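Novice: Model the structure of this input:
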Amino acid sequence: MESVEFIPYRPKEIKTLKVVPSDFTYHYKFADRSALERLLEENPEADDVIIEKEGLITDTTIANIAFFDGKTWITPREPLLKGTMRAYLLDQGFLQEKDIPSDSLERYEKVALMNAMLGFKILSHINNI
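Specialist: Now for the predicted structure:
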């Protein structure tokens, strides 16, 4: 049985991010977000978490992620979910895919989140925990 549900979208204000290791997979978007919600519950000091899998950055719990190195916006080569906004920005040449080790984040000047609802949102005044 299939169903359609409409839920109001309220963008979450993100001021703090924390890198958190996890090994779950999320190749397709589905309603059961309990594994993602658990990561947030286990890290209440952060507004959202950056998910690290096998030492590499993947996504946050709410969006794909990109980092600016001063010249280029870079997005993880292997995100948990290959979102539509990410795919569009890759097709346009705005983003480049690259493996992003979690220990290299201090090299980047800016961070942005992207999904179909947010578009491409550069986070200002972000604090990493």
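
Novice: C-alpha from now on. contacts and neighbour counts both.
Specialist: OK.

Novice: helix, strand or coil for the residue nearest to T60 when sequence neighbours are not counted?
Specialist: Distance criterion Cα to Cα, 6 or more residues apart in numbering; nearest residue to T60, sequence neighbours excluded, is I50 at 4.5 Å. Recorded secondary structure, I50: strand (DSSP: H, G, I helix; E, B strand; the rest coil).

Novice: same deal with R38?
Specialist: helix.

Novice: For burial, what's the neighbour tally of it?
Specialist: Neighbour count for R38, taken as other Cα atoms under 10 Å: 11.

Novice: For the comparison step, fold the sequence that follows:
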Amino acid sequence: MFPFIESMSYIKGKILHIDFHQDRINRTFKKYYPYTKPLLLHSLHLTDNSGFIQKLRLEYNQHNFKWSLNPYQPTLFKNFIIIETEHLNYSYKYSDRLFFQHIRNLFPKETGILLSCHNQISDELNSNICFKKSDNWHTTEHFLLNGTQRNYLLSNNKINIVNIGIYDIHNYSTFKLINALNPLDTATEYSTQLISKMIKYDKL
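Specialist: A predicted model of the protein is given here:
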């Protein structure tokens, strides 16, 4: 059983933003396995040098791990809804994502699902969110998982943290879904007009 995962972008023999992923693994070990040295990503013996973006999935526990490499194709959405949830905790990258999969299965695959808590936008099911106003990108103050791409962009002053409520969305023109495999520069840009309605989770 591997209770934790790490999803990374692997291209041309390198893990993109490896230090940010290593930091998250270190924090996970510090929290759950404080007397064990963390798994080191530099020690992985990866063999793919195809030149194409691969999704590197690492599953691990205190003493063991396994990894897989697969071609990556980003998901494209035609519309979005907001699901209002409460008491949802995903502060570490757990492999148990049954709650997210349950929500995903309730809607067509072309419908993107944004999450909110107490009317504050947090994340998409698999990504952090950045909203565009003029030439500036804002990411939500509230999040379920502080993603590595989000951290990278913040550390390089490419995005700013803003408290974004569901009623603030109309102040933004477009938004992007970002994660380790979808950097801000190349992620699909969606109109905020594609966000249609909010549904409370207990009403599903």
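
Novice: The equivalent of the residue nearest to T60 of structure 1 over in structure 2: what's it in contact with?
Specialist: Using TM-score structural alignment as the criterion, I50 of structure 1 maps onto L114 of structure 2. Residues near L114 of structure 2 by Cα atoms under 8 Å, 6 or more residues apart in numbering: F80, I81, I82, I83, I121, S122, D123, E124, L125.

Novice: Give the equivalent position in structure 1 for the third one.
Specialist: To tie it back to what came earlier, the one meant is I82 of structure 2. Under TM-score structural alignment, I82 of structure 2 pairs with V19 in structure 1.

Novice: That match - that's part of a strand, no?
Specialist: Yes: counting by three-state DSSP, V19 of structure 1 is part of a strand.

Novice: Spatially nearest residue to it, not counting backbone neighbours?
Specialist: Nearest one to V19 of structure 1, counting by Cα to Cα, 6+ apart, is I50 at 4.6 Å.

Novice: Now that T72 of structure 1 has come up, it's in contact with Q96, right?
Specialist: Yes: with contact defined as Cα atoms under 8 Å, T72 of structure 1 and Q96 form a contacting pair (7.3 Å).

Novice: higher neighbour count, these two?
Specialist: When T72 of structure 1 and Q96 are compared for neighbours, Q96 comes out ahead with 17 against 13, by other Cα under 10 Å.

Novice: need the contact list for the one residue sitting closest to the centre of structure 2.
Specialist: Residue closest to the average C-alpha location in structure 2 (Cα atoms, centre = their mean): S127, at 3.0 Å. With contacts defined as Cα under 8 Å, 6+ apart, S127 of structure 2 is in contact with G147, L177, I178, N179.

Novice: could you redo the last one with a cut-off of 6 Å?
Specialist: L177, I178, N179 (Cα atoms under 6 Å, 6 or more residues apart in numbering).

Novice: any idea which of these is closest to F20 of structure 2?
Specialist: N179 (12.0 Å; Cα to Cα).

Novice: Tell me who's in contact with the closest one.
Specialist: Listed by Cα under 6 Å, 6+ apart, the contact set of N179 of structure 2 reads S127, Q149.

Novice: per the alignment, it corresponds to what in structure 1?
Specialist: N179 of structure 2 maps onto N115 in structure 1, by TM-score structural alignment.

Novice: Show me which parts of stretch 15-28 of structure 1 are buried, residue by residue.
Specialist: Residues of stretch 15-28 of structure 1 classed as buried by neighbour count (16 or more other Cα atoms under 10 Å): T16, L17, K18, V19, V20, P21, S22.

Novice: Same check on stretch 80-100 of structure 1?
Specialist: In stretch 80-100 of structure 1, counting by 16+ other Cα under 10 Å, buried: L80, L81, K82, G83, M85, R86, L89, L90, L95, Q96, I100.

Novice: Would you mind measuring from the match of N179 of structure 2 to F24 of structure 1?
Specialist: 20 Å (Cα to Cα, to the nearest Å).

Novice: Specify the local secondary structure of E2 of structure 1.
Specialist: Under three-state DSSP, E2 of structure 1 falls in the coil class.

Novice: quick one: the helices in structure 2?
Specialist: Taking DSSP state H as the test, the helices found in structure 2 are 18-32, 98-105, 148-155.
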